[in-house]
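J.: Fold the following.
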Amino acid sequence: MSKSLSIIGCGYVGCVTGTCFADMGHEVTLVDIDPSRVYSINEGHSPIYESGLEDLIKENRKRICATTDLRTAVNNTDITFIAVGTPSNVDGSINLTYVFNACKEIGEILREKDSFHVIIVKSTVFPGTTDTQVRQILEEHSGKKAGIDFGLGANPEFLREGNAVQDFLSPDRVVIGADDPRTANVIRDIYAPLNPQIFTTSIRTAEIIKYTSNAFLATKISFANEIGNLCKTLGVDSKDVFDGVGMDSRISPAFFRTGIGFGGSCFPKDVCALLSGARDCGEKLNVLNAVIATNEAQPLRLLGLLKRHLPNLKGKTIGILGLAFKPDTDDIRESRAIPVVSSLCSEGAEVIAYDPAAMDNFRHIFPHITYTSSASSVLEADAVLILTEWKEFEYLDYSGKIVIDGRRIEAARNHATIYEGVCW
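T.: As a prediction, the model looks like this:
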């Protein structure tokens, strides 16, 4: 049975969530404070760079509308997802301002609404946030009780940028956090068309499942890089090592890709938030502290390899292939290209960069480096650094070049005149 849903926030999570729910047959109202995003969606365009999303918006325009009017959206729907941003504070904790502001407005709207309305937190928040602070704000401003007069739950997302639509429509699992059965059943019914594997638990447990999943994957990457660094010293190919290790059914090969580390909007932010929250609880997470330290040091290894061949970078032209934190996205949040380019600039190098999607975003941080319209132009530099594994980089002619590869591009490995892989 189709439901009437409102989604607050039209970023990666909110826009993908709302569009995919519409594709499942639900009526969806997307809400955002940015009029340009609202206009884009209503015109059938995606406000974000995400593979397949714009086509899905166009296919489901009859079931999707976007607005800046939160009151109308909540009043005309039965279920509201909160999918606003939770950016990092300076100390690594998450900033919950957007979540709390949304809850305050929702609570005031619920005060005037008679029907049982369900609010689901999809934003990533530290365990205990929803069943304490969010609940308190909603109850205070609505004059109603969670679990009795309105529903409250958590439904964390597990979407990979560049593959988010497929991840939503073909999920490994759907985690439902609810402390009353009525809310749990409502969330379960929404996802029923996907026939997914559903794990139902408490709100607080659902929240920490999200953090634990991302922290474990980040740990695998940093562990792989530490072993990869040792393998390079020993003259061993780390890919062969992890191909063998990954055959163990207890371990699996996923995320054993050595390189310059992880970035993006989730892993760095979520690990740091978990560390910050644990400190507030009097716990020290030694393993995760090491994960972050390893990840921060990894891009500097690439620069060390470059200096083996060009000891003095001042006045040298260094080409950068890839600026996004991963391929198939324009997202540069916590991209490993940021510390690399920053270090190159501080040493007086001239930087020429190319990325198929992320140059406009990167230009906001580094307006003074040179951006080129083709990958082949980058190869004219004194040395080339590969920082994102875009598919098109596999077909370049690296012969005659000094290449420092942070992402294991086989063409560079096989054909560069001087080749250095970061940790293989």
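
J.: going forward, measure contacts and count neighbours with C-alpha atoms only.
T.: Will do.

J.: Spatially nearest residue to residue 77 (excluding sequence neighbours)?
T.: Leaving aside its chain neighbours, residue 77 sits nearest to residue 4 (4.8 Å; criterion: C-alpha to C-alpha, 6 or more residues apart in numbering).

J.: What is the longest helix anywhere in the chain packed up against?
T.: The longest helix of the chain (DSSP state H) is helix 203-234. Judged by 3 or more C-alpha pairs under 8 Å, 6 or more residues apart in numbering; DSSP states H and E, helix 203-234 is in contact with strand 150-154, strand 174-178, helix 238-246, helix 267-280, helix 286-309.

J.: which one of those is the most hemmed in?
T.: Mean neighbour count (mean count of other C-alpha atoms under 10 Å) peaks for strand 150-154 among the helices and strands packed on helix 203-234, with a mean of 27.

J.: distance between the helix or strand that that strand is followed by and the chain's centre?
T.: Moving toward the C-terminus from strand 150-154, the first helix or strand encountered (DSSP states H and E) is helix 164-169. Mean-position distance between helix 164-169 and its chain equals 13 Å (C-alpha atoms, centre = their mean, to the nearest Å).

J.: show me the contacts for residue 198.
T.: Taking C-alpha atoms under 8 Å, 6 or more residues apart in numbering as the contact definition, residue 198 lies against 173, 174, 175, 176, 188.

J.: Quickly note the distance from the third one to residue 307.
T.: As judged by C-alpha to C-alpha, to the nearest Å, residue 175 and residue 307 stand 47 Å apart.

J.: okay, now residue 130: neighbour count?
T.: Neighbour count for residue 130, taken as other C-alpha atoms under 10 Å: 22.

J.: And residue 181, by the same measure?
T.: Per other C-alpha under 10 Å, the neighbour tally for residue 181 reads 11.

J.: if I read this right, the residue nearest to residue 77 contacts residue 75, doesn't it?
T.: No: if you go by C-alpha atoms under 8 Å, residue 4 and residue 75 don't touch, sitting 10.5 Å apart.

J.: for this protein, what spans make up the strands?
T.: For the chain, applying DSSP state E gives strands covering 4-8, 27-31, 64-67, 79-82, 117-121, 150-154, 174-178, 198-201, 317-321, 350-354, 370-371, 383-386, 402-405, 418-421.

J.: Can you list the neighbours in contact with the shortest one?
T.: Looking back up the chat, that one is strand 370-371. Contacts with strand 370-371, where a contact means C-alpha under 8 Å, 6+ apart, come from 351, 352, 353, 354, 359.

J.: top of those by neighbour count?
T.: residue 353 leads those on contacts (other C-alpha under 10 Å) with 25 neighbours.

J.: can I assume it is in contact with residue 317?
T.: No: Residue 353 is beyond contact range of residue 317, at 10.4 Å (criterion: C-alpha under 8 Å).

J.: Let's see this one next, to set against the first:
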Amino acid sequence: MRIAVIGAGYVGLVAAACLSRSGHEVVCIEKDEGKLAELQDGRLPFYEAGLAEIFTAGVGKGSLHFSSEVAACLDAEVVMIAVGTPARPDGRIDLSQIYGAVSRIVEQARFPQLIVMKSTVPPGFGENLKARLLSRAGVPLTYLANPEFLREGSAVRDWYYPDRIVIGGDQELAVAKLARLYADIDAPVVTMDVGSAEMVKYAANAFLATKISFINEIANLCELVGADILPVARAVGMDRRIGGEFLQAGLGYGGSCFPKDTCGLDFVSTCNGYAFNLLKAVIEVNNRQRVLALRKLRGMLGTLHDKTVCVLGLAFKPGTDDIRESPALDIINLLLDEGVKIRVYDPLAMKNAQRLLPPEVYSASGTMAALEGCHALLVATAWPEFTGLDWTAVKELMRPPRLVLDGRNCLPAEEIIKNGLVYQGVGRPAKPENQPGNIILPKSDRTPFRCQVTRC
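T.: Predicted coordinates for the structure are as follows:
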């Protein structure tokens, strides 16, 4: 088929490249001149594992093209909308890029097309779009909801090995035509109405965010009662009804999806007269995890204004250079407000982070360079190269009390302690022999009060 993809971000570019690999003729529309120039020059504007090879092959054989003009998609049978839908300060989703793209299609369309929504939109948006814009087209434009479930860092794999393909539409032939795009993918195709398909995306992300916030709440309680979140989460996750994914306690979720989609669903709920209190708590817990990291550092280091802290990991998760809603950036700003000197390093995200970090933050060329002269280390992203450090060498580079705050519970605690550093995880009990002599422990690290339950 001839396919147009509007938007060359993490979703759009992966979709365009993978569809070209499946034998379709694909044009990708991108209005950002800098990004478009990179793409037309054969360079990717961001890192995504496995994408470069597919991208290069598609460009090389002429099945993948790039343009800045919506007019380039007028000959396509299928037009996929994959533009950004950023969150506004009040939680609303900014849909202006979608309205702009669809308006131009409506104005210029010359023959029937399928308009496929890949961008994440609030439930009910599709019906509104059909009534507001598509009904004005001079030719039939059929709207379909086809939410994506691609994880940054493994988006290519997720494209080819999805758990399901969701298609929302009210015209059977159109739904069947879209399903044929995925004929080379072995996954169940689940069809439903447009509004339900839009809700699936929000519900899935909200549930996963809930699992993360829930395990962080359990981790915080573990610290109060002297339990260890690692074996707790492992045993809980072995329950087939629950599953072990997204039960890693830490600094909370970030990225382009979970923060935006949880706030967006909360806003939709409020607008429809429903108080989604569970989701509000999920968002509150996630925001609080950043502050808890600050409290841990303050409790272990005492006064912060004369301290130097190394932050390893700036991307919101390993395997990507995306820093959107990164916990590390929030924590860095909190520490800067306390007068802390910050040194940072990330294997992939340094260039992106430097555009947002204040000039007083020192950007190191490598892990060991970032650690030099620091009183404390915060690991904010679980990059594999941080887990296998030479902790003897780390100790030599750092200054007392040589605190290691493991914000992702990804480091070898016993090895760190054995080498004479102070280790503190998230939801893990502090060991007396692993504490510096002149610290003030935060409340969560003090001897817990244990209640005795005698009746149910």
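
J.: Please state their TM-score.
T.: TM-score for the superposed chains, counting by TM-score structural alignment, normalised by the length of structure 1: 0.95, backed by 413 aligned residues with a C-alpha RMSD of 1.3 Å.

J.: one step back: can you lay out the strands of structure 1 as TSV showing distance to residue 102 of structure 1?
T.: TSV is the format used below for the strands of structure 1 (distance: least, C-alpha to C-alpha, whole Å):
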stretch	distance to residue 102 of structure 1
strand 4-8	8
strand 27-31	11
strand 64-67	15
strand 79-82	7
strand 117-121	10
strand 150-154	14
strand 174-178	19
strand 198-201	24
strand 317-321	40
strand 350-354	38
strand 370-371	39
strand 383-386	41
strand 402-405	44
strand 418-421	46
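
J.: Figure out which of the ones you listed is closest to residue 43 of structure 1.
T.: With C-alpha to C-alpha as the measure, strand 64-67 is the member of the strands of structure 1 nearest residue 43 of structure 1 (9.6 Å).

J.: check contacts around the aligned residue in structure 1 for residue 221 of structure 2.
T.: With TM-score structural alignment as the criterion, residue 221 of structure 2 lines up with residue 230 in structure 1. With contact taken as C-alpha under 8 Å, 6+ apart, residue 230 of structure 1 is in contact with residue 423.

J.: same check, this time on residue 236 of structure 1
T.: Counting by C-alpha under 8 Å, 6+ apart, residue 236 of structure 1 makes contact with residue 424.

J.: How about residue 272 of structure 2?
T.: Counting by C-alpha under 8 Å, 6+ apart, residue 272 of structure 2 makes contact with nothing.

J.: what do we get in structure 1 for it?
T.: So, by TM-score structural alignment, residue 272 of structure 2 is matched to residue 281.

J.: Need the counterpart of residue 255 of structure 1 in structure 2.
T.: The alignment partner of residue 255 of structure 1 in structure 2, by TM-score structural alignment, is residue 246.

J.: no no, residue 370 of structure 1
T.: Match for residue 370 of structure 1 (TM-score structural alignment): residue 362.

J.: Ok, residue 313 of structure 1 next?
T.: Residue 313 of structure 1 maps onto residue 304 in structure 2, by TM-score structural alignment.

J.: what does residue 158 of structure 1 give?
T.: Aligned by TM-score structural alignment, residue 158 of structure 1 pairs with residue 149 of structure 2.

J.: any idea how far its match is from residue 63 of structure 2?
T.: The spacing between residue 149 of structure 2 and residue 63 of structure 2, counted by C-alpha to C-alpha, is 24 Å.

J.: Kindly report the same for residue 254 of structure 2.
T.: Residue 254 of structure 2 is 34 Å from residue 63 of structure 2, by C-alpha to C-alpha.

J.: Could you do residue 194 of structure 2 as well?
T.: Residue 194 of structure 2 is 30 Å from residue 63 of structure 2, by C-alpha to C-alpha.

J.: one step back: ok, the closest residue to the match of residue 313 of structure 1 other than its chain neighbours - how many residues close by?
T.: Distance criterion C-alpha to C-alpha, 6+ apart; nearest residue to residue 304 of structure 2, sequence neighbours excluded, is residue 340 at 5.8 Å. Per other C-alpha under 10 Å, the neighbour tally for residue 340 of structure 2 reads 19.

J.: show me what contacts the counterpart of residue 340 of structure 2 in structure 1?
T.: Structural alignment (TM-score structural alignment) places residue 340 of structure 2 against residue 349 in structure 1. Residue 349 of structure 1 sits next to 313, 314, 315, 316, 317, 318 when contact means C-alpha under 8 Å, 6+ apart.

J.: Tell me who's in contact with the equivalent of residue 267 of structure 1 over in structure 2.
T.: Applying TM-score structural alignment, one finds that residue 267 of structure 1 aligns to residue 258 in structure 2. Counting by C-alpha under 8 Å, 6+ apart, residue 258 of structure 2 touches 205, 206, 209.

J.: how about 10 Å then?
T.: Counting by C-alpha atoms under 10 Å, 6 or more residues apart in numbering, residue 258 of structure 2 makes contact with 202, 204, 205, 206, 207, 208, 209, 210, 264, 283, 325.

J.: Same question for residue 393 of structure 1.
T.: With C-alpha under 10 Å, 6+ apart, residue 393 of structure 1 has these contacts: 321, 322, 355, 375, 376, 386, 409, 410, 411, 412.

J.: Now list the buried members of those.
T.: Neighbour-count burial (16 or more other C-alpha atoms under 10 Å) applied to these gives 321, 322, 355, 375, 386, 409, 412.

J.: Closest one of those residues to residue 55 of structure 1?
T.: For these, the closest approach to residue 55 of structure 1 (C-alpha to C-alpha) belongs to residue 355, at 23.1 Å.

J.: Which of the contacts of residue 258 of structure 2 are buried? Put it as a PyMOL command.
T.: Per 16+ other C-alpha under 10 Å, the buried members of the contacts of residue 258 of structure 2 correspond to this PyMOL selection:
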select buried, resi 202+205+206+207+208+209+210+264+283+325
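
J.: Of the contacts of residue 258 of structure 2, which is the nearest to residue 78 of structure 2?
T.: Nearest to residue 78 of structure 2 among the contacts of residue 258 of structure 2, with distances taken as C-alpha to C-alpha, is residue 202, at 24.1 Å.

J.: And residue 180 of structure 1? What does it align with in structure 2?
T.: Using TM-score structural alignment, residue 180 of structure 1 sits opposite residue 171 in structure 2.

J.: That match - how many residues pack around it?
T.: 12.

J.: hang on, it packs against residue 141?
T.: No: using C-alpha atoms under 10 Å, residue 171 of structure 2 is not in contact with residue 141, being 11.5 Å away.

J.: In contact with the residue lying closest to residue 71 of structure 1 once chain neighbours are set aside, which residues?
T.: Leaving aside its chain neighbours, residue 71 of structure 1 sits nearest to residue 109 (6.3 Å; criterion: C-alpha to C-alpha, 6+ apart). Taking C-alpha under 10 Å, 6+ apart, we find residue 109 of structure 1 in contact with 70, 71, 72, 74, 75, 103, 138, 141, 142.
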